[in-house]
Each structure stands twice: as C-alpha cells, then as structure tokens.
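Student: sequence and predicted structure below; questions after.
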Amino acid sequence: MITVLLITIVLLAIGFTGFAITILIKKNGKFPELHIGKNEDLKKRGIGCATSQDKTEQSKAKKSLQFKQLTLLEKELKSL
C-alpha cells in the first residue's frame, strides 16, 4: 500500500516538473489558455463557452417577449 502511494507521488512530481520545465523553456511561456471563449480555432467553428451562449440566448428570449407581467394589485385595479 505504501509503495503504491510513493510511486504515485513520484510520478506526479515528475509530471509537474516536466510541465514546469516546458513553461520555462517556451518563448513567452505561459500556462495554456483553457477558456473556450478565447480559443481562436473554436471561434472559427462557431463554438463558444456554454455559459456565454446561455446568457446570450436568455437575453434574446427576454427581448422577444412582448408582454407586461402584471402584479396582483394591477390585476385587481383593472377588474374594477
């Protein structure tokens, strides 16, 4: 059990070290951009962030609704 844990820790340390070295060696080394909205290839294909697309669609739906939501007081006043 302990040997498996030690092997796992060593492999993770090697992986993190390799990742850090590649960032340091690269020109303008940065962490890779993981946000979908900033990926140019996905933008060309029309794929965007699900959260952003949801907000856009909900705002379109709100604009398309052309009715007034009446409060209970306004309904009572109209019925008089």
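Tutor: Happy to help now that I have it. Given the structure is predicted, the values throughout are model-derived calculations rather than measurements.
Student: when you work out contacts or count neighbours from here on, use the C-alpha atoms and nothing else.
Tutor: Noted.
Student: give me the buried positions along stretch 47-65.
Tutor: residue 48 (16 or more other C-alpha atoms under 10 Å).
Student: contacts for that stretch, please.
Tutor: When contacts are defined by C-alpha atoms under 8 Å, 6 or more residues apart in numbering, stretch 47-65 is touched by residues 35, 36, 37, 42.
Student: alongside the first one, take a look at this:
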Amino acid sequence: MKIFLLSLLLVGVAVALLAVRLFFGRNFVNMHTDSNPALRKKGIPCARTQDAQARKRRPLQR
C-alpha cells in the first residue's frame, strides 16, 4: 500500500509541474505552415489553404 501511495504522490507532483509549465510557461509552438516563414518562402501552403483553393477552382459535385 505504501508503494501505491508513493507512486500516486509522484505522479501527482509530475502532473502538477506539467500544469504549471503549461499555464505559466511559454506558448506552444505554432505548427501551421502558414506561419512558418521558410515554408511560406518556398510557396508551401497549409492543407486548409490548398483545400479552399481546390474548392474554388472546382466546386464539389453531388
């Protein structure tokens, strides 16, 4: 029982520290290709942009 409580305490402390870093740390890295200057320079758009452009050229048919 002691080992279970000790491991539960350890996991709780780890979760608390991760939460502190999440809420008070730096921002998450933006993974969208539209905000990446190197990819924008190469002309690589994000999937949403490509999808929107494709739908403008040829609307969905039913």
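Tutor: Now that the structure is in, tell me what you want to look at. Remember, predicted model here, so these are calculated numbers, not experimental data.
Student: after superposition, what's the TM-score here?
Tutor: Once the chains are laid over each other, their TM-score by TM-score structural alignment, normalised by the length of structure 2 reads 0.50; 54 aligned residues with a C-alpha RMSD of 2.7 Å.
Student: buried ones among the contacts of stretch 47-65 of structure 1?
Tutor: residue 37.
Student: okay, the contacts of stretch 47-65 of structure 1 in TSV with distance to residue 63 of structure 1 and secondary structure next?
Tutor: Output for the contacts of stretch 47-65 of structure 1, formatted as TSV (distance: C-alpha to C-alpha, whole Å; DSSP: H, G, I helix; E, B strand; the rest coil):
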residue	distance to residue 63 of structure 1	secondary structure
35	28	coil
36	26	helix
37	24	helix
42	27	helix
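Student: pull the most distant pair out of the contacts of stretch 47-65 of structure 1.
Tutor: Maximum pairwise distance among the contacts of stretch 47-65 of structure 1 (C-alpha to C-alpha): 10.6 Å, between 35 and 42.
Student: which residues does residue 35 of structure 2 contact?
Tutor: Contacts for residue 35 of structure 2 (C-alpha under 8 Å, 6+ apart) come out as none.
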